[in-house]
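In: From the sequence below, what's the structure:
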Amino acid sequence: MNPEIWETLQNRQSAATFKISLSMVQIYLRRTLKWSYRASTKATLKPPLAWEQNCYEAFLRLGFTVHRDNMHQSWIVNCDQTGVLLIPTASDHTCSLRGFKRVELHGNEEKHAFTSSITTFLDCGTLPAL
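Out: The predicted structure is shown next:
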């Protein structure tokens, strides 16, 4: 609230360095700028209401197909993919005005990543890495 304090500190002939504590900065951000430390909001996917029934029906279809076609265990394969970040982004947090319901982060789209695909067989075998 007193910008002239900076001029007084600059004109001072002492060798002391002016320091501001982290708690002082946090108080200034919270009270004066009305900022708060917030997590980024993301759209989430919700499972369907009948997910348990869908899983049960998929299990029954798989069991019926294995029995009907006399399939060997090694023919049943599970494959899954996951993203692996080479250079993680800084954070999912930022400062925002208090009361905001939606907080967006910019620059999180540029990621250096690859997709890892893991495949396993029901008889405990795995596919070789390519």
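In: contacts and neighbour counts: CA atoms only from here.
Out: Noted.
In: wait, is residue 38 part of a helix?
Out: No - read with DSSP: H, G, I helix; E, B strand; the rest coil, residue 38 is strand and lies in no helix.
In: Please list all residues in contact with it.
Out: Each residue near residue 38 by C-alpha atoms under 8 Å, 6 or more residues apart in numbering is listed here: 93, 94, 95, 96, 103.
In: my guess is residue 122 meets residue 72, correct?
Out: No - with contact defined as C-alpha atoms under 8 Å, residue 122 does not reach residue 72; the gap is 9.2 Å.
In: which one of the contacts of residue 38 is nearest residue 34?
Out: residue 96 (8.2 Å; C-alpha to C-alpha).
In: Quick one: list the elements packing against the host helix or strand of residue 28.
Out: Here residue 28 sits within helix 22-31, counting by DSSP states H and E. If contacts are counted by 3 or more C-alpha pairs under 8 Å, 6 or more residues apart in numbering; DSSP states H and E, helix 22-31 sits against strand 35-39.
In: Would you indicate which residues of the helix or strand just after the strand it packs on are buried?
Out: Elements were assigned by DSSP H and E; along the chain past strand 35-39, the next helix or strand is helix 51-69. Under the neighbour-count criterion of 16 or more other C-alpha atoms under 10 Å, helix 51-69 has nothing buried.
In: Next, the structure of the following sequence, for comparison with the previous one:
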Amino acid sequence: MEVLISCLFQLKHPAIVKVICKQFQNFCAISVPVSHVLVKSQILGIIQSHAPKLLKDQKFKCSDTFIHKFLHSKLQWFMCTSTQVMQKTPDNWEKLCEDMFMHFIYYIKIFDIPAELIINADQTGICLIPVGNKTWACTGSKQVNTFAKDEKRQFSLMVVSSAASIILPFQAIIKGKT
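Out: Predicted structure coming up:
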């Protein structure tokens, strides 16, 4: 049934199919990660603007199977994992951690710092545009690059706790332009 719907969609609406394919080729050209959520929203948005009556048709469903078959048959794309390196740990990371730990012990002991003043702070990125490690890419691609993989679309959340088991209020760090 799903294959039939896919074929009928492509036969009855070739202009929409062409617009959708062009949109995803443009995404690929600028290394935008093409996730399942992006594909579905783009297809539904293009259909909404070009043939809104199609969305009211009970037979048409923009299901996972439809999306998979559409991208594979029209663009020869398949789901794959990004091959770009995210970040590298220094070779001497263990020594660096040990040195930092020794500095902490030294200052805590010398200055008699109470547990309430010994804090641990960390920050985590909260993604505004979630990007997974998989994307749709051309069949046979050796290198799969993605845009926005290096935390460009997020804000930071600062979490702080003390050695005395006190958790301080979270702080959201947002940098933007007005």
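In: Report the TM-score for the pair.
Out: TM-score for the superposed chains, counting by TM-score structural alignment, normalised by the length of the first structure: 0.60, backed by 113 aligned residues with a C-alpha RMSD of 3.9 Å.
In: Tell me who's in contact with the equivalent of residue 49 of the first structure over in the second structure.
Out: Aligned by TM-score structural alignment, residue 49 of the first structure pairs with residue 91 of the second structure. Contact analysis of residue 91 of the second structure by C-alpha under 8 Å, 6+ apart lists nothing.
In: And for residue 30 of the first structure?
Out: residue 36.
In: Then residue 171 of the second structure?
Out: Counting by C-alpha under 8 Å, 6+ apart, the residues that residue 171 of the second structure touches are 157, 158, 159.
In: residue nearest the centroid of the first structure?
Out: residue 92 (6.6 Å; C-alpha atoms, centre = their mean).
In: That residue reaches residue 40, doesn't it?
Out: Yes - using C-alpha under 8 Å, residue 92 of the first structure makes contact with residue 40 at a distance of 5.5 Å.
In: okay, and the common contacts of these two?
Out: Common neighbours of residue 92 of the first structure and residue 40 (C-alpha under 8 Å, 6+ apart) are residue 105.
In: could you pull out the strands for the second structure?
Out: 77-81, 119-127, 134-138, 154-162, 171-173 (DSSP state E).
In: Just say which of these is most tucked in.
Out: strand 134-138 (a mean of 22; mean count of other C-alpha atoms under 10 Å).
In: quick one: that one aligns where in the first structure?
Out: Against the first structure, strand 134-138 of the second structure falls on residues 93-97 (TM-score structural alignment).
In: follow-up on the earlier one: let me see the contact set for the residue nearest to the centre of the first structure.
Out: 39, 40, 105.
In: pretty sure residue 127 of the first structure is touching residue 120, no?
Out: Yes - Residue 127 of the first structure is within contact range of residue 120, at 6.6 Å (criterion: C-alpha under 8 Å).
In: neighbours of residue 83 of the second structure, just the number please.
Out: 13 (other C-alpha atoms under 10 Å).
In: what's the distance between the residue of the second structure most remote from its centre and residue 155 of the second structure?
Out: Distance from the centre of the second structure peaks at residue 110, with 45.8 Å (C-alpha atoms, centre = their mean). Counting by C-alpha to C-alpha, to the nearest Å, the separation of residue 110 of the second structure from residue 155 of the second structure is 37 Å.
In: Check the spacing between residue 62 of the first structure and residue 73 of the first structure real quick.
Out: 12 Å.
In: That should have said residue 55 of the first structure, apologies.
Out: Distance from residue 55 of the first structure to residue 73 of the first structure, by C-alpha to C-alpha: 20 Å.
In: Please apply the same query to residue 91 of the first structure.
Out: From residue 91 of the first structure to residue 73 of the first structure the distance is 44 Å (C-alpha to C-alpha).
In: Who has more neighbours out of those two?
Out: residue 73 (13 against 10).
In: Quick check: the aligned residue for that one in the second structure?
Out: Using TM-score structural alignment, residue 73 of the first structure sits opposite residue 115 in the second structure.
In: contacting residues around that match?
Out: So residue 115 of the second structure contacts 162, 163, 164 (C-alpha under 8 Å, 6+ apart).
In: Run the chain-centre distance for stretch 45-64 of the first structure.
Out: Between the centre of stretch 45-64 of the first structure and the centre of its chain there are 27 Å (C-alpha atoms, centre = their mean, to the nearest Å).
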